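K.L.:
Sequence plus the predicted model coming up.
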Amino acid sequence: MNNELAEKITKKLRGTGVNSTNRLSTLLALTAFEEPEVFWQVFHENWSDCDNAWGLRDDVLNALEWFGLDGVCMTDEQQAFLSGVATDRYSRITVYRGCSSARVHGLSWTTNPKVAQEFALGHRGIRVPDPVVLKAEIRKSNVITAIPDREEDEIILDPLHLRCLRETNLQPAKYMRTMRPQWRHPAVK
């Protein structure tokens, strides 16, 4: 990050009393009256470390709309990622989401079906009741931003712009966990 204020806010988001479940609400509060460049730098730097986004999705969408949905604050890496999955602004991108069947209309999607399968089982100790893997299409022009780090190929979007939304025949990645060799302590028989 090259913005001093964005760095200070990120430091607060990593400080005492802030964790993955309250980081997003804190981020929204600390950036509410800042310039768009500050908001986007803080958002991109911290989004991947925020849990509990479901209950704040309307607040997040309002903030994203307020600070601009046109992707002007995307980094070169984010722009390159989007260019790699869609050639022009009207191209459709196939996206996937692994989640609880009650949370189909979320903001976070991925271009990688295996990532969606893994998220359907939960992550960072968060269990997913009634897991599903979804597939949909969205125009590149309707993508809010991309977060290609952490090998999750994440797309942030407004679910109202999704087309052809359907449950896939991909099963949540349960088989991945059962096929892993189970490590046992040598003393345990």
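P.N.:
Structure received. Predicted, not measured: the structure shown is a model, and the values here were computed from it.

K.L.:
C-alpha from now on. contacts and neighbour counts both.
P.N.:
Noted.

K.L.:
so how many other residues sit close to the closest residue to Glu35 other than its chain neighbours?
P.N.:
Nearest residue to Glu35 in three dimensions, chain neighbours excluded: Phe67, at 7.8 Å (C-alpha to C-alpha, 6 or more residues apart in numbering). When neighbours are counted by other C-alpha atoms under 10 Å, Phe67 registers 20.

K.L.:
Tell me how far the residue nearest the centre of the chain lies from Met176.
P.N.:
The chain has Ser108 as the residue nearest its centroid, 3.7 Å off, counting by C-alpha atoms, centre = their mean. To Met176, Ser108 is 22 Å away according to C-alpha to C-alpha, to the nearest Å.

K.L.:
and what of Ile144?
P.N.:
31 Å.

K.L.:
out of the two, which sits in the busier spot?
P.N.:
Using other C-alpha under 10 Å as the criterion, Ile144 and Met176 rank with Ile144 on top: 20 against 10.

K.L.:
quick one on the thing from earlier: verify the stated contact: the residue nearest to the centre of the chain with Leu157.
P.N.:
Yes - using C-alpha atoms under 8 Å, Ser108 is in contact with Leu157, at 6.7 Å.

K.L.:
shared neighbours, these two?
P.N.:
Counting by C-alpha atoms under 8 Å, 6 or more residues apart in numbering, Ser108 and Leu157 have no contacts in common.

K.L.:
any chance you could map the strands in this protein?
P.N.:
Listed in chain order, the strands of the chain (DSSP state E) span 92-100, 108-110, 131-139, 143-147, 154-157, 163-167.

K.L.:
and the residue nearest to the centre of the chain, how far is that from Thr21?
P.N.:
For Ser108, the distance to Thr21 equals 16 Å [C-alpha to C-alpha].

K.L.:
How about Thr75?
P.N.:
Thr75 is 26 Å from Thr21, by C-alpha to C-alpha.

K.L.:
Below is an additional structure, to be compared with the one above:
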Amino acid sequence: MLHTRENWWPPGLYRDEAGYYLYDGTMDAETFSQARRSLNRNEGPALLYDLYPRSIDVAEHPGVVAEVWCMAEFPAHLLDADDWVMLFEEAGYTEDGKPARRPRESVTVYRGCHPDRRFGMSWTTDPERAQWFADRDLGRGTGDVYQAEISPGLLLAYIHEDHRQEAEYVVDPTALNNETVKMVRPARPFQS
């Protein structure tokens, strides 16, 4: 069940009979953020996806993509990777939601997760933070820590200054495979 505060929605925002979000007109970043805050945190990706490109121009308001990404609990489970890559690429590379230059060299990143999810989009520059994610790999016990070298062209965004402080790079997963992603720490024994 969707939990909304529709009375807090910006005027002109509504859902059609099929449940898609629609907005009468063009939305700016502040209005989008107001709409996103009126929804359950995991509804943000659907809101963005439904409103783009007709009502929100993510190239003009690039911060909304990172905002939605970092507010959702498991954003990569809520939209396909191809859709996220398209949205991030349209927004352009950002750091903490603001347009920025991509790093000029490859970045070493880490991911703590179950082996089935090692080719995901969320990575951190902090190996200890990756270990924290590995230790809390929800529903699957503990996970491994993986490392990858990501070339600048595959870095979609850097998010750190939000409430999570995760030193997170969002990466295009197309170049992630068994040759580019290496396990650096196996799962720790489960502690009850």
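P.N.:
Arrived safely, thanks for sending. Only a predicted model underlies this, so the values are computations on that prediction, with no experimental measurement involved.

K.L.:
Kindly provide the TM-score of these chains.
P.N.:
The TM-score (TM-score structural alignment, normalised by the length of the first structure) is 0.68; 159 aligned residues with a C-alpha RMSD of 3.1 Å.

K.L.:
quick one on the thing from earlier: compare Thr75 and Thr21 of the first structure and say which is more crowded by neighbours.
P.N.:
Between Thr75 of the first structure and Thr21, Thr75 has the larger neighbour count (other C-alpha under 10 Å), namely 16 against 13.

K.L.:
any idea how far that one lies from Gln41 of the first structure?
P.N.:
9 Å.

K.L.:
Next, the residues that contact stretch 125-133 of the second structure from outside, please.
P.N.:
So stretch 125-133 of the second structure is contacted by 107-113, 123-124, 143-145, 166-169 (C-alpha under 8 Å, 6+ apart).

K.L.:
what about burial for the residues you listed, which qualify?
P.N.:
107, 109-113, 123-124, 143-145, 166-169 (16 or more other C-alpha atoms under 10 Å).

K.L.:
contacting residues around Gly143 of the second structure?
P.N.:
Going by C-alpha under 8 Å, 6+ apart, the list of residues near Gly143 of the second structure reads 112-115, 133-137, 186-188.

K.L.:
The same query, at a cut-off of 7 Å, please.
P.N.:
Contacts were defined as C-alpha atoms under 7 Å, 6 or more residues apart in numbering; by that measure Gly143 of the second structure touches 112-115, 134-135, 137, 187.

K.L.:
So what does it match up with in the first structure?
P.N.:
Aligned by TM-score structural alignment, Gly143 of the second structure pairs with Pro131 of the first structure.

K.L.:
Also Glu43 of the second structure?
P.N.:
So, by TM-score structural alignment, Glu43 of the second structure is matched to Asn22.

K.L.:
Pro173 of the second structure now?
P.N.:
Counting by TM-score structural alignment, Pro173 of the second structure corresponds to Pro159 in the first structure.

K.L.:
just Trp132 of the second structure next, same as before
P.N.:
Using TM-score structural alignment, Trp132 of the second structure lines up with Glu118 in the first structure.

K.L.:
From Gly44 of the second structure, how far off is the aligned partner of Lys11 of the first structure in the second structure?
P.N.:
Alignment note (TM-score structural alignment): Lys11 of the first structure maps to Gln34 of the second structure. To Gly44 of the second structure, Gln34 of the second structure is 11 Å away according to C-alpha to C-alpha.

K.L.:
And those two? Which one has more around it.
P.N.:
Per other C-alpha under 10 Å, whichever of Gln34 of the second structure and Gly44 has more neighbours is Gly44, with 27 against 13.

K.L.:
quick one: contacts for the more buried one?
P.N.:
Counting by C-alpha under 7 Å, 6+ apart, Gly44 of the second structure makes contact with 36, 68, 72.

K.L.:
Show me the subset of those that the first structure keeps too.
P.N.:
Retained in the first structure by both residues aligned by TM-score structural alignment, their matches' C-alpha atoms under 7 Å are the following of the contacts of Gly44 of the second structure: 36, 72.

K.L.:
could you pull out the helices for the second structure?
P.N.:
Secondary structure of the second structure (DSSP state H): helices at 29-37, 44-51, 63-71, 75-78, 81-91, 127-135.

K.L.:
Single out the most deeply packed of these.
P.N.:
helix 63-71 (a mean of 22; mean count of other C-alpha atoms under 10 Å).

K.L.:
which part of the first structure lines up with it?
P.N.:
Aligned by TM-score structural alignment, helix 63-71 of the second structure corresponds to residues 41-49 of the first structure.

K.L.:
Looking at the first structure, name the residue matched to Tyr14 of the second structure.
P.N.:
Under the alignment (TM-score structural alignment), Tyr14 of the second structure pairs with nothing in the first structure.

K.L.:
My understanding was that Tyr14 of the second structure contacts Ala35; is that so?
P.N.:
No - using C-alpha atoms under 7 Å, Tyr14 of the second structure makes no contact with Ala35, being 10.2 Å away.
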